[in-house]
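Asker: Kindly generate the corresponding structure for this input.
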Amino acid sequence: MAANDASTVINIRADIPTKQFHAQPLDPNFGRNEVMSYNTVTGELSQLSAVFTMKNTGGSIDASLQDGPAALTNGTDSIPLTISMGTVVLDGTPKEVAADAESNPGLQKTLVIKAAKPSDTQTGLYNAVATVIFDNVPRTVTP
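Answerer: So this is what the prediction gives:
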């Protein structure tokens, strides 16, 4: 006679940044299945935001979008997205988002994603994948 068995699969993940350089969201689930809700009164999509903790003990931090400007798309049509870190709007060119002096002890900045207002003909399911690249910019030493 066979005994009844039961099992549970538990997936565990830990992401431990280095003490010298890191840039990551405080919410470890940010970026997984985010939803921009459509407001039927204003005709606009809700914005997304997340606080990032950042540190670079050896210089400043630049950020850029891996594939240039981001957009929601349905395969044939697109809605532009504006992605900013603090007050810096990101595109395909690296831009400083944390100066050397502020990044050395560590800081927090908010990443915000806003969509342009969809036109009346833009309906259906739209998706986007945006990759933000954070660069460790070494401090320049002058002789």
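
Asker: make it CA atoms for all contacts and neighbour counts henceforth
Answerer: Will do.

Asker: now A71: how far from T131?
Answerer: Per C-alpha to C-alpha, to the nearest Å, A71 is found 12 Å from T131.

Asker: quick one: the helices in the protein?
Answerer: 100-103 (DSSP state H).

Asker: follow-up on the earlier one: quick check on A71 and T131: which one has the bigger neighbour count.
Answerer: A71 (21 against 13; other C-alpha atoms under 10 Å).

Asker: close enough to count as contact, the more buried one and I79?
Answerer: Yes - between A71 and I79 there is a contact at 5.3 Å, judged by C-alpha atoms under 8 Å.

Asker: Second chain to compare with the first, below:
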Amino acid sequence: MFKKFVMAAPLAVLAFSSSMAFAAGEARQSIDLRAHVPTNTFHVQPVTPISGPQSFFYRVQDGGFDPLSFQFDTRNTNGSIHASLESLVELFNGANTIPVKVEFNGVELTTTPQMVVDEPTSTPGHRTSMRLTPAAPGVGGYPAGDYVTVANVTFDAVPPVVTP
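Answerer: Alright, predicted model coming up:
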């Protein structure tokens, strides 16, 4: 019996110590998952999610910024799609501004709603792009600083105009 106890005790210590080592090295990760299924009649949504701040990359050779482009899937089975800006888009650093041109499907957006996808194109669905382009730097370049802004775009499902 003593031999059994002598053998069992070291094995038990080994088993407990190894399980403690595994517990001490444990790591966990939470992943936030989301899914969106758009309506079949109207939607305008990015092909890949646009999350977090998007950065314009500064070009050292000419002092300008590379534009940003995003692909969108659009559909309106009952008319065209119009778009507008909530306000003009300007990067701001607390003292200086850099205007940003926003284009959707090749149409420059303003604060006035305008057609960006016509009815024949939007009815079956259409993939297009949104492009944001900062204004070219003036003489002497942009003033140094960290610039921020938010571009708020509104998309409207516009029913077809029926003439009597």
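
Asker: Please identify every residue contacting each of A71 and I79 of structure 1.
Answerer: A115 (C-alpha atoms under 8 Å, 6 or more residues apart in numbering).

Asker: Strands of structure 1, residue ranges please.
Answerer: Taking DSSP state E as the criterion, structure 1 carries its strands at 21-25, 38-39, 44-45, 48-56, 59-65, 71-73, 78-85, 88-89, 95-98, 107-115, 132-138.

Asker: and these, which is most packed in?
Answerer: strand 59-65 (a mean of 23; mean count of other C-alpha atoms under 10 Å).

Asker: What range does that strand cover in structure 2?
Answerer: Counting by TM-score structural alignment, strand 59-65 of structure 1 lines up with residues 79-85 of structure 2.

Asker: so how far is the matching stretch off the chain centroid?
Answerer: When distances are taken as C-alpha atoms, centre = their mean, to the nearest Å, stretch 79-85 of structure 2 is centred 20 Å away from the chain's centroid.

Asker: same question, stretch 138-145 of structure 2
Answerer: Here the centre of mass of C-alpha atoms in stretch 138-145 of structure 2, compared against the chain's by C-alpha atoms, centre = their mean, lies 28 Å away.

Asker: Translate D66 of structure 2 into the numbering of structure 1.
Answerer: That one, D66 of structure 2, aligns with S46 by TM-score structural alignment.
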